[in-house]
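Trainee: coords below, sequence missing:
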């Protein structure tokens, strides 16, 4: 009897071990997938075209051969076909086989790359692009780059009612998008859309503003005002209301108060 029970018990134990091992691996795979999904969610995604099937070389691409899909920007090939370029893809032949679900690359397609887009396509409807002159110091030592967000400060010499000339600085605009620095556009990318390294060799910055703000900035320049840009954190979209006009009297009155605020609030908050 014992001789019959032992093999049965061994089989049962083996099945239990197999089941538990399978459960463990399934849970580990699920955890890995959750971590991968969380990592992917934290990455910037771009919409590209991928193959819906294995496409042989020499195939004329039809709409049924491709579909849009989201992939992490960091893993996208330099010459990936973006969603907005899809119409230019149809009717062209593949030079090499393309596997199903793989991003379509222009290097696999017969013909030339689509021409790059200009500045006008970067401007949102209802907005305007206006350029302002800058020097190294007025553009954060040339570290401002396309797609950064800035505030615009203006310094002017004005005549007071008593006839005296006085210099004052005020914040003109807040949370403004930089479209270009010099000739470098936000869309001037490598073939697939990744930004080129920053260049400090520019003396103008192009901003995206409303039509009224554009008039505001042009007038400020005509008043011989000096415009200065302050750089924001990418996630900072806050608005400071009731900012003062700063002159020497304001500096004399407020310098102590501002330093106390820095010590009590800013340094304590950042741990500096």
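Mentor: In hand now; what should we look at? Not measured: the values here are computed from a predicted model.

Trainee: alpha carbons only for contacts and neighbour counts from here, please
Mentor: Noted.

Trainee: Show me which positions of stretch 120-138 end up buried.
Mentor: For stretch 120-138, a neighbour-count test (16 or more other CA atoms under 10 Å) marks 122, 128-136, 138 as buried.

Trainee: can you pull out the helices in this protein?
Mentor: For the chain, the helices defined by DSSP state H cover 2-41, 86-89, 211-222, 248-261, 267-270.

Trainee: For the first one, name the packing helices and strands.
Mentor: Counting contacts by 3 or more CA pairs under 8 Å, 6 or more residues apart in numbering; DSSP states H and E, helix 2-41 packs against no other helix or strand.

Trainee: What is the neighbour count of residue 202?
Mentor: 17 (other CA atoms under 10 Å).

Trainee: Alongside the first one, take a look at this:
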């Protein structure tokens, strides 16, 4: 009997020890899970509602309610000029719609600078920044980069004309403006399909540049050179004439030989004064 009691006691002690061990293990796992949850919570980035477009939008299209949707955007990465609610995009006090000013890709955040105010026209004036002016430049197939210019591109402007007058007149090509932005090609300020030969392009420049381009266009011929996307290099001053192009060096006239110095003395012979040459001493 005593043996059975002892055996039961031992089994009870073993079971109790096992229960304690299992409980301790469960508590440890629970603490680890809480720690992982706290660490994950600290990594969560706070978000804010931002409206993005549901399809690709082109210049001149009207913005409709089905063209936008809300998404949660990281607060630290929200671009300037976004919309946080539908009422700010489509005010309740008007039925007029905003018009797209610049191409917007699907799922791109809708920015105020890329659309007009409700009911506002999407003309050139809406594409000009403060202090800038629109100026038209005449182009053809050669000066207009074979019709590959598009609104939004940047170009360098070269002037070709005569410098000097008479026999000294020289034809010169000079870089006069760099990286100016095109805002329209002919009468189109939006995207163009395929290569189209333009007659005029409109650029956004400041008043000083307007004066320079007007003077250059009236005194010579302007040519455009397309600048690559993302090219932020600064072009050095460039000027080329025919001699520089062909590598012809200017002929420099040989310096004239110094005139021989002659020394004289004056002497009187009767009523006549006569100059006689003598060796120069210094």
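Mentor: Nice, thanks for sending it over. Please read these numbers as outputs of a predicted model, since none were measured by experiment.

Trainee: Distance-wise, check residue 144 of structure 2 relative to residue 182 of structure 2.
Mentor: With the distance defined as CA to CA, to the nearest Å, residue 144 of structure 2 ends up 12 Å from residue 182 of structure 2.

Trainee: go on, residue 148 of structure 2?
Mentor: Distance, residue 148 of structure 2 to residue 182 of structure 2, using CA to CA: 12 Å.

Trainee: Those two: who's more crowded?
Mentor: Shown here are residue 148 of structure 2 and residue 182; by other CA under 10 Å, residue 182 has more neighbours (22 against 15).

Trainee: how close does the aligned partner of that one in structure 1 sit to residue 231 of structure 1?
Mentor: Matched to structure 1 by TM-score structural alignment, residue 182 of structure 2 sits across from residue 178. Remark: distance between residue 178 of structure 1 and residue 231 of structure 1 (CA to CA) = 10 Å.

Trainee: shared neighbours of the two, anything?
Mentor: Common contact partners of residue 178 of structure 1 and residue 231 (CA atoms under 8 Å, 6 or more residues apart in numbering): 148-150.

Trainee: export the residues you listed to CSV and tack on neighbour count?
Mentor: Listed next are those as CSV, based on neighbours: other CA atoms under 10 Å:
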residue, neighbour count
148, 19
149, 23
150, 24
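
Trainee: With distance to residue 218 of structure 1 added, can I get the residues you listed in a markdown table?
Mentor: Converted to a markdown table, these look like this (distance: CA to CA, whole Å):
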| residue | distance to residue 218 of structure 1 |
| --- | --- |
| 148 | 21 |
| 149 | 19 |
| 150 | 17 |
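
Trainee: distance between stretch 130-143 of structure 1 and the chain's centre?
Mentor: Stretch 130-143 of structure 1 sits 20 Å away from the centroid of its parent chain (CA atoms, centre = their mean, to the nearest Å).

Trainee: no, scratch that, I was asking about stretch 28-36 of structure 2
Mentor: The answer for stretch 28-36 of structure 2 is 51 Å, by CA atoms, centre = their mean.

Trainee: Superposed on structure 1, what's the mean shift for that stretch?
Mentor: Mean deviation of stretch 28-36 of structure 2 relative to structure 1 after superposition (mean CA distance after the TM-score superposition for structure 1): 4.4 Å.

Trainee: how much space between the residue nearest to the match of residue 182 of structure 2 when sequence neighbours are not counted and residue 156 of structure 1?
Mentor: Distance criterion CA to CA, 6 or more residues apart in numbering; nearest residue to residue 178 of structure 1, sequence neighbours excluded, is residue 207 at 4.7 Å. Look at residue 207 of structure 1 and residue 156 of structure 1: by CA to CA, they are 20 Å apart.

Trainee: More neighbours: the two, which one.
Mentor: Comparing residue 207 of structure 1 with residue 156 by neighbour count (other CA under 10 Å), the higher total belongs to residue 207, at 26 against 17.

Trainee: Now do the same for the more buried one: its match in structure 2.
Mentor: Match for residue 207 of structure 1 (TM-score structural alignment): residue 203.
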